[in-house]
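Student: next come a sequence and a model predicted from it.
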Amino acid sequence: MIVDVKDIQEGYVKSETHKHVRTIEFFHPQSNSLPAKLLSDLAHEITYAGNDKDVRLIILTSAGQNFCAGASFDELLKVTNEKEGTQFFSGFAYIINAMRKCPKFIIARVHGRCVGGGVGVAAAADYAIAVEGADIRLSELSLGIVPFVVGPAIERKIGLSSYSQLAIDSSMWRNGDWARRKGLFAELHPSVESMEESIARLSDTLANYSEEATIELKKMLWHGTENWDTLLLERAALTAKLALTPKAREVIAAFKNKTKVSTPH
């Protein structure tokens, strides 16, 4: 994957295929936060890979120190009405639904911290492999909003009780071991090398399995989520209303220059 200076400044989504495995990589200089364009590009790349007959498996990864810092605060502060807000929060609805409906398994390579929507992306993967230091936090409530859009994906993966813990204590970081024990991460490795070895092993194995069988297994694993095309967009509209309240605008503005994921206390 070749990255030029403009990509480093504005972020990118890039992909490549090797031995029937499509690797999709995203990056944004603000701790891998995801503005609307990158969310749209990610959803498009996942959908395209899912329809590519040469692809049997997808690996979703990111560059930089953190896996994903969630939504872009800069874009959120530009929202002035509910229509714009709904459009803004729908970005994560589109990527989660793209991952859900993709007929190929998606492995998330989680090499660093996840915040807000980033936790939702990890949860929407069919299998997440992480390394120690991949701490997670749902910070929405502390900003005056609620993790409505990513909530169904997270709750599906770790259960209502664990999801509520993340959503309610929104200032607390949970470490990678907590995420593994709750089921968000399928594996947690002590080093990047160990993580890469596991991803390579599983990728080689899955890419050689029956395509028909893996498609049917994925359908079964996502059974009961057929209403998410509508549900997640409705959740985006609810979040937009909260984001426009005076308190939320005040808090989000105060966090504008803190989009870099901070070190857990």
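Tutor: Arrived safely, thanks for sending. Nothing here was measured: the structure is a model prediction, and the numbers come from that model.

Student: please make it C-alpha for all contacts and neighbour counts, starting now.
Tutor: Fine.

Student: need the helices for the chain, in chain order.
Tutor: 5-10, 36-51, 73-77, 82-101, 117-124, 151-158, 160-168, 176-182, 192-207, 211-221, 228-243, 246-254 (DSSP state H).

Student: in the fourth one, what's buried?
Tutor: To tie it back to what came earlier, the one meant is helix 82-101. Using 16 or more other CA atoms under 10 Å as the test for burial, helix 82-101 gives 82, 85-101.

Student: hang on, residue 118 packs against residue 66?
Tutor: No. Counting by CA atoms under 8 Å, residue 118 does not reach residue 66; the two are 9.7 Å apart.

Student: how much space separates residue 182 from residue 161?
Tutor: Residue 182 sits 10 Å away from residue 161, going by CA to CA, to the nearest Å.

Student: list the residues that contact the residue nearest to residue 185 when sequence neighbours are not counted.
Tutor: Spatially, and ignoring its direct neighbours in sequence, residue 185 is nearest to residue 128 (4.9 Å; CA to CA, 6 or more residues apart in numbering). Shown in contact with residue 128 (CA atoms under 8 Å, 6 or more residues apart in numbering): 107, 108, 109, 110, 122, 184, 185, 186, 187.

Student: what about 7 Å?
Tutor: Each residue near residue 128 by CA atoms under 7 Å, 6 or more residues apart in numbering is listed here: 107, 108, 109, 110, 122, 185, 186, 187.

Student: ok, second structure coming up, stack it against the first:
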Amino acid sequence: MAEPDSGRPLVRRDSDRGIATITLDSEHNRNALSARLRTELAAELAAAMADDGVRAVVLTGAGRVFCAGADLKEVGEQLAGKEPDPAAPGMAEIFSAIMEAPKPVVARLNGTARAGGLGLVAAADIAIAPEETEFAFSEVRIGVVPAMISIPVSVRMTDRAMTRYFLTGEVFGAREAAASGLLTEAVPAGELDAATDAVLDGLRAAAPGALTGAKALLGADGAEERGKAFARMAELSARYFASEEAAEGRAAFFEKRKPKWVL
């Protein structure tokens, strides 16, 4: 798919009856978390949280992929010497903005989620996906580790499931994701809208102040400790992305071949 017009937003926001829907709209790279997309996503999240007319946020994507994770092309360019956008928020800031938001965030998956995209799923308060949706912590297969996303994911998934999927990078389905705690619910594709609406109707029926207070009870107070953990994980992530294995993993990904370490 062709790259979008530079002037066209990669993230859009619409509102209906107290619900702001934020859509990742960067289909050309499978809604990857590029610096520009992260910047726009952070701005739209902040705007929704500041809007007194918004009760909750739905996070979704355009096209067949919810989010593919990091923009590997952009990562490669930066490692080759291109200066990163100093104003762009990092992954930690995006995940924190969702986890610490004063209003509930509901992830409504439109399709596949990989790597950093699973960080968005885990950071959301509620996550719903069609049963045919596929997931993978694919980091180890391109020579890096799921460092940043380990913080929100560890809050959701069982230890056994997280251990298996972090180590193997294998694809798993929505039913497995729901059983592990990563998803709230996996539903037939034709029931996705109804399942999401049922959650949103519940949020619309809640008193706004009580809704904020209830979310705070569920873990929003751990911001300081998460901030320290994210800082440690950022250093770890940077070290792995700069490694020789990661360079080979990116090359194999773009050349559509197996990395040299595959037996």
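Tutor: Nice, I can see it. Just so you know, these numbers come straight off a predicted model, no measurement behind them.

Student: could you check which of residue 182 and residue 161 of structure 1 has the larger neighbour count?
Tutor: residue 182 (16 against 11; other CA atoms under 10 Å).

Student: what does that one align to in structure 2?
Tutor: Aligning on TM-score structural alignment places residue 182 of structure 1 opposite residue 180 in structure 2.

Student: please report the distance of the spatially closest residue to its match that is not a sequence neighbour from residue 126 of structure 2.
Tutor: Residue nearest to residue 180 of structure 2 in three dimensions, not counting chain neighbours: residue 157, with 5.1 Å by CA to CA, 6+ apart. Using CA to CA, residue 157 of structure 2 is found at 13 Å from residue 126 of structure 2.

Student: try residue 191 of structure 2
Tutor: From residue 191 of structure 2 over to residue 126 of structure 2 (counting by CA to CA), the distance is 16 Å.

Student: neighbour count for these two, which is higher?
Tutor: residue 126 (19 against 14).

Student: format the contacts of residue 128 of structure 1 as JSON lines; extra columns: neighbour count and distance to residue 24 of structure 1.
Tutor: Below are those laid out as JSON lines (neighbours: other CA atoms under 10 Å; distance: CA to CA, whole Å):
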{"residue": "107", "neighbour count": "23", "distance to residue 24 of structure 1": "10"}
{"residue": "108", "neighbour count": "27", "distance to residue 24 of structure 1": "10"}
{"residue": "109", "neighbour count": "23", "distance to residue 24 of structure 1": "10"}
{"residue": "110", "neighbour count": "29", "distance to residue 24 of structure 1": "13"}
{"residue": "122", "neighbour count": "29", "distance to residue 24 of structure 1": "14"}
{"residue": "185", "neighbour count": "27", "distance to residue 24 of structure 1": "19"}
{"residue": "186", "neighbour count": "16", "distance to residue 24 of structure 1": "20"}
{"residue": "187", "neighbour count": "19", "distance to residue 24 of structure 1": "20"}
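
Student: ok, which pair from those is furthest apart?
Tutor: Largest separation among the contacts of residue 128 of structure 1 by CA to CA: 122 and 187, giving 12.3 Å.

Student: thinking again about what came up before, and the helices of structure 1 as a markdown table, adding distance to residue 27 of structure 1?
Tutor: Output for those, formatted as a markdown table (distance: least, CA to CA, whole Å):
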| stretch | distance to residue 27 of structure 1 |
| --- | --- |
| helix 5-10 | 8 |
| helix 36-51 | 9 |
| helix 73-77 | 16 |
| helix 82-101 | 15 |
| helix 117-124 | 12 |
| helix 151-158 | 22 |
| helix 160-168 | 25 |
| helix 176-182 | 21 |
| helix 192-207 | 18 |
| helix 211-221 | 27 |
| helix 228-243 | 24 |
| helix 246-254 | 22 |
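
Student: so which of the ones you listed is the most packed in?
Tutor: helix 117-124 (a mean of 27; mean count of other CA atoms under 10 Å).

Student: who are the packing partners of that helix?
Tutor: For helix 117-124 of structure 1, the packing partners by 3 or more CA pairs under 7 Å, 6 or more residues apart in numbering; DSSP states H and E come out as strand 70-71, helix 82-101, helix 151-158.

Student: the last one vs structure 2, average distance?
Tutor: In this case it means helix 151-158 of structure 1. Here the mean offset of helix 151-158 of structure 1 against structure 2 after fitting is 0.7 Å, by mean CA distance after the TM-score superposition for structure 1.

Student: helices and strands around that helix, which ones?
Tutor: Against helix 151-158 of structure 1 (3+ CA pairs under 7 Å, 6+ apart) you get helix 117-124.
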